[in-house]
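Q: Next one to model:
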Amino acid sequence: MKQYTLIATAAMGLEALVAKEVRDLGYDCTVDNGKVIFKGDAAAICRTNLWLRTADRIKILVGEFKATTFEELFQQTKAIPWGDYLPENAEFPVVGKSVKSKLFSVPDCQSIVKKAVVEKMKEHYGISSSWLDENGAKFKIEVALLKDVAQITIDASGAGLHKRGYRASQGEAPLKETLAASLVLLTNWNPSKPFVDPFCGSGTIPIEAALIGQNIAPGFNREFVSEGWEWIGQDAWNRARDEVEGLANYDQPLDIAGFDVDHRMIGIAKENAFEAGLGELIQFKQMQVADFTTQKEYGVIVGNPPYGERLGDRPDVEKMYKEMGKAFSDLDTWSIYMLTSHEGFENLYGKKATKKRKLFNGFIKTDLYQYWGKRPPKKG
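A: Below is the predicted model:
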């Protein structure tokens, strides 16, 4: 079975989580800034696209070489066995980026790579015309230059992996599904414990928790660009989807709730949960965090509250952080995880975090404040 070098791209700060997911699927990997690199066959392309909750996309590395001139870039790109990947009528747009490299003009690099692939394809398929039809399956090629080293990859995901296919509607600043899943995986939650998101917005964190709780692959409900590639084949995708269906635990009971002060967001969250097939499993309710009470023990609270990024919003946000601290003050058996960019969060909340972890919500630098509750007594 032919082995490929695969790259799972990751948001900054989430590389270790992506690496754990890759290893859990049975692939050894190495971690670099913004990516996890591993070897796998065609089945691995299917499985990682379907299963990875925290990665942004899957790419196939088809070439890596030093290039300080356009001639080097052209010749080395042309040397790649493009006929192994691209059919005669492939549609292959080329995108690019360049950082700290002599070849700094991205449009020129894209043009050179495109020309090199065309020349190689014409040789491989014996095409005499000056152009290719490009009316077949899509293969998005990327040329990425970093310190004069060119990496040529093909995107095997299509739409980013955060696009799960369940988001019917969203609010103003929706949390990416990959980050929401990461927040759940960074906690000590398991499906036997209560789970609450007091700022649920469009429901992303509770939905991702439910998918994790029932071991439902995040990509079960969507399509991938590489499903149209003949050299992977429909059989490999069918086997990967059969595995997904076989490992899902739809009978796992869950106690997951999402609250939000905005009744419109509760309506959107319910709609998204039903779209994901989880409508009966998650309880959504309009409520402000100051009113939260519970008699349950050993639960987990995960929230992405407003940050007060706009100065006009800051007084209300700071008041809400204080109210949250009071509402949660007696929950000593609960573990609480809050993501915010507000540097004064601990003072306002009234308690120093057990641990802080730096994460990026899009381009916003945030901290995940972690408050670990008491552990339940050991059984027996």
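Q: Could you use CA atoms for every contact and neighbour count after this?
A: Noted.
Q: D367 sits in which helix or strand?
A: strand 364-371 (DSSP states H and E).
Q: what packs against that strand?
A: Here strand 364-371 touches strand 335-340, strand 355-361, going by 3 or more C-alpha pairs under 8 Å, 6 or more residues apart in numbering; DSSP states H and E.
Q: Now show me the structure for the sequence below, then we'll compare the two:
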Amino acid sequence: MGPIELIATCPMGLEAVVDRELKELGYTERKVENGRITFKADKLAICRTNLWLRSADRILIKMGEFKALTFDDLFEGTKALNWSEWISADGEFPVEGRSHKSQLSSVPACQGIVKKAVVDSLKQTYNREWFPETGARYVIEISLLHDLATLTLDTTGPSLHKRGYRKLVTEAPLKETLAASMIMLSRWRPERPLYDPFCGSGTIPVEAAMIGWNLAPGLRRSFPAEHWPVMGSSLWEDAREEAYDLVKDDVPLEIIGSDIDEKAIEVAKASARSAGFAKELQWHVRSVSDIKPRGDYGCIITNPPYGERLGDRADVEKLLRRLGSICQSLDTWSAFILSPSKQLEHYWGKPADKRRKLYNGRIEVALYQYFGPLPPRNRLQNNSPT
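A: Model prediction:
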């Protein structure tokens, strides 16, 4: 098997973050598009990217792409692809689909055509008329956009934001992938303090701890491609062994989360324990007016409650103004605030150094970035583990 074309999908606005992660993993042939990054790699990359990517949603195998104006086009184009290279004779292969601005607009009809074409293709290889579909699961997706059909296999299963450590959630929880992206877009490093004054279920502090210890976020979960015979168990074993070898659990962390909701803090503590950070993270039941970030050159990274959650815009304004006042009193600190409010800069009395448009679920938000000074180089060197 030669090079494989893979697709890392992600929410709009996070493409550059995922692209940077892929670059750091050593994958050089990449193409950035809206909501996805296509890259070429080998089978081991399926394991490594599922284990390591913090900001992506899924890793897909790109089986093929072709113009499909008619159902015959879709059938013949799908049948011509080498499905038996991946799908075993007993494999279960459901078909999911979506269509946008294409002549073939009936998604159920397209799913049926693709299913029939894949069966016909497998018949030629396995020389059988019926497939039990009792084995490993291979989810096929047909995506039609402007009459261009893209066929993929899903290696991930449930989205990569489902790390496995969060058993309980608070109201309107922040996805792990978005929390990790906020941290990666900040200037935070493990040597610096981090404070989240609206921590909710603790996602930002836990994700920061995982980054600080270089802990691969997918280590605690499984993936459908682990059960594919074509992959082989040794690939996954090698990728997991590499990830465990790279953990830096001797790095000291100064990460604090606080929230006015006592139940939220209990949920946060449970998430931290499940993720393996029971003793490394600090939690406080505290209103934003009472927070006391300590140390120098720290980062406040947070997702304040929205109007939809508080039910009162005046309360939102009060919280944001108070947070802005506290942040501006911390001379050496930086602040990274995720909010849908168009008035945040007004409430803070100063424009953000940088704004980035993102989406928290279906809510359009902005990451307001206020950059404080970076720590002196000798400080970072002195605090770095040897």
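Q: if we can go back for a sec, looking at the helices and strands packed on strand 364-371 of structure 1, spot the one closest to D41 of structure 1.
A: Distance to D41 of structure 1, taken as C-alpha to C-alpha, is lowest for strand 355-361 among those, at 31.8 Å.
Q: Could I get the full set of helices for structure 1?
A: For structure 1, applying DSSP state H gives helices covering 15-24, 42-51, 70-78, 106-125, 177-185, 204-213, 234-247, 263-275, 314-328, 345-349.
Q: what's the mean distance for the shortest one versus structure 2?
A: Superposing on structure 2 and averaging over aligned pairs (mean C-alpha distance after the TM-score superposition for structure 1), helix 345-349 of structure 1 comes out at 1.6 Å.
Q: what residues are up against the nearest residue to L86 of structure 1 once chain neighbours are set aside?
A: Nearest residue to L86 of structure 1, sequence neighbours excluded (C-alpha to C-alpha, 6 or more residues apart in numbering): F139, at 7.3 Å. Contacts here follow C-alpha atoms under 8 Å, 6 or more residues apart in numbering; on that basis F139 of structure 1 touches 86, 90-93, 154-156, 225-226.
Q: and if you look at A117 of structure 2?
A: A117 of structure 2 touches 75-76, 78-79, counting by C-alpha under 8 Å, 6+ apart.
Q: Out of those residues, the closest to L104 of structure 2 would be?
A: Using C-alpha to C-alpha, F75 comes nearest to L104 of structure 2 of the contacts of A117 of structure 2, at 12.0 Å.
Q: burial of the counterpart of that closest one in structure 1, as a residue count?
A: If you follow F75 of structure 2 across to structure 1 using TM-score structural alignment, you land on F74. Counted with other C-alpha atoms under 10 Å, residues neighbouring F74 of structure 1 total 20.
Q: Please apply the same query to A149 of structure 2.
A: A149 of structure 2 is flanked by 25 other residues according to other C-alpha under 10 Å.
Q: wait, what's in contact with it?
A: A149 of structure 2 touches 65-68, 74, 142-143, counting by C-alpha under 8 Å, 6+ apart.
Q: picking up where we left off before, got a list of what the match of F75 of structure 2 touches?
A: Counting by C-alpha under 8 Å, 6+ apart, F74 of structure 1 makes contact with 112-113, 115-116.
Q: ok, average deviation of the longest strand along structure 2 from structure 1?
A: If you go by DSSP state E, structure 2 has its longest strand at strand 58-67. Its matched residues in structure 1 lie on average 0.4 Å from strand 58-67 of structure 2 after superposition (mean C-alpha distance after the TM-score superposition for structure 1).
Q: ok and that strand relative to helix 71-79, angle-wise?
A: Here the directions of strand 58-67 of structure 2 and helix 71-79 differ by 130 degrees (axes from the mean of the first three to the mean of the last three C-alpha atoms, to 10 degrees).
Q: helices and strands around strand 58-67 of structure 2, which ones?
A: Strand 58-67 of structure 2 is packed against strand 4-9, helix 43-52, helix 71-79, strand 148-154, with contacts defined by 3+ C-alpha pairs under 8 Å, 6+ apart.
Q: Please name whichever of those is nearest to S233 of structure 2.
A: Per C-alpha to C-alpha, nearest to S233 of structure 2 of those: helix 43-52, 10.4 Å.
Q: other SSEs contacting that closest one?
A: Where contact means 3+ C-alpha pairs under 8 Å, 6+ apart, helix 43-52 of structure 2 is packed against strand 58-67, helix 233-245.
Q: quick one: contacts of that helix?
A: Contact with helix 43-52 of structure 2 is made by 4, 22, 58-59, 155-156, 160, 216-219, 223, 231, 235-236, 239-240, 243, as judged by C-alpha under 8 Å, 6+ apart.
Q: what about the closest residue to L74 of structure 2 other than its chain neighbours, distance to K248 of structure 2?
A: Of all residues not flanking L74 of structure 2 in the chain, A68 sits nearest, at 5.2 Å (C-alpha to C-alpha, 6+ apart). The gap separating A68 of structure 2 from K248 of structure 2 is 49 Å, by C-alpha to C-alpha, to the nearest Å.
Q: Repeat that for R321 of structure 2.
A: When distance is defined by C-alpha to C-alpha, R321 of structure 2 is 38 Å away from K248 of structure 2.
Q: Tell me how many other residues crowd the residue lying closest to E85 of structure 2 once chain neighbours are set aside.
A: Among residues not flanking E85 of structure 2 along the chain, V230 sits closest, at 7.7 Å (C-alpha to C-alpha, 6+ apart). The number of residues packed near V230 of structure 2 is 14, by other C-alpha under 10 Å.
Q: re the thing from before, from the contacts of A149 of structure 2, list the buried ones, please.
A: In those, burial by neighbour count holds for 65, 68, 74, 142-143, counting by 16 or more other C-alpha atoms under 10 Å.
Q: Closest to D259 of structure 2 out of the residues you listed?
A: Distance to D259 of structure 2, by C-alpha to C-alpha, is smallest for S143 among the buried ones among the contacts of A149 of structure 2, at 41.9 Å.
Q: check contacts around the closest one.
A: By C-alpha under 8 Å, 6+ apart, the contact set of S143 of structure 2 is 97-99, 149-151.
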